[in-house]
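Asks: model this:
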Amino acid sequence: MPRVSFTPTLRRHLDVPARTVTAATVGAALDAICTDHPTLRGYLLDDQGRLRHHVAVFVDDVQLRGGSALTHPLEETSEVVIMQALSGG
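Replies: Predicted structure coming up:
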């Protein structure tokens, strides 16, 4: 099963431990976790159900870009890392 973990910076704001989930896509994996941690949903997704701009998703060490991150397919051995993206200038 895919394993989803959250970086320490994000866990400082939301206490969400890493866990394995039964999911075919990144979006399904996040739905499974948000069921147990509903506060997480508002932090990760906007009111349209899209990934917020300040959230970065990596699957197997590759950063997902654009609006297709939630539909990205997962393998049984996938490692998903969710982090708070930095911005500014």
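Asks: Could you use CA atoms for every contact and neighbour count after this?
Replies: Will do.
Asks: show me what contacts Arg19?
Replies: 3-5 (CA atoms under 8 Å, 6 or more residues apart in numbering).
Asks: State the distance from it to Leu86.
Replies: As defined by CA to CA, to the nearest Å, Arg19 lies at a distance of 24 Å from Leu86.
Asks: again with Ala56
Replies: 9 Å.
Asks: who's more crowded, these two?
Replies: A direct count of neighbours by other CA atoms under 10 Å for Ala56 and Leu86 places Ala56 higher, at 18 against 10.
Asks: please give me the structure for this one as well, since I'd like to look at both together:
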Amino acid sequence: MSVTVRIPTILRTYTGGKAEVPAEGATLSEVLASLEKDHPGIGGRVLDDEGKLRRFVNVYVNDDDVRFEQGLETATPDGAGVSIIPAVAGGC
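Replies: I've put the predicted structure just below:
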């Protein structure tokens, strides 16, 4: 399945400045592997050393937060949009 991955500004150094890149895979895990193959280094910013999503990185397939779906096994249908969103913390 071919999907479009939206890349946050902080990770665009891995994609040559591109805000959106194509990736292949039937599940989020496969999409992230495709993303890492085409843009080396980006996978380590999304996944931890155990291969799990980093705590402060949110990932959506279309409008669904994968943490409330099947995590890395969330289906990524053809034409889906995958968004990687780093969590923002802080305050006054």
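Asks: on contacts alone, who are the packing partners of whichever strand or helix holds Tyr43 of the first structure?
Replies: Secondary structure from DSSP states H and E places Tyr43 of the first structure in helix 38-44. With contacts taken as 3 or more CA pairs under 8 Å, 6 or more residues apart in numbering; DSSP states H and E, helix 38-44 of the first structure sits against helix 26-36.
Asks: Give me the range in the second structure that the helix it packs on lines up against.
Replies: Aligned using TM-score structural alignment, helix 26-36 of the first structure spans residues 28-38 in the second structure.
Asks: now swap in stretch 76-84 of the first structure and tell me
Replies: Alignment of stretch 76-84 of the first structure against the second structure: residues 78-86, by TM-score structural alignment.
Asks: Name the residues of the matching stretch that are buried.
Replies: Within stretch 78-86 of the second structure, the residues scored as buried using 16 or more other CA atoms under 10 Å are 80-86.
Asks: wait, which of those is closest to Asn62 of the second structure?
Replies: Asn62 of the second structure lies nearest to Gly81 out of the buried residues of stretch 78-86 of the second structure, by CA to CA, at 4.9 Å.
Asks: Surely the closest one is in contact with Asn62?
Replies: Yes: with contact defined as CA atoms under 8 Å, Gly81 of the second structure and Asn62 form a contacting pair (4.9 Å).
Asks: quick one, strands of the second structure?
Replies: Assigned by DSSP state E, the second structure shows strands spanning 2-6, 20-24, 57-61, 64-65, 81-86.
Asks: which one of the ones you listed lies closest to Leu32 of the second structure?
Replies: strand 20-24 (7.9 Å).
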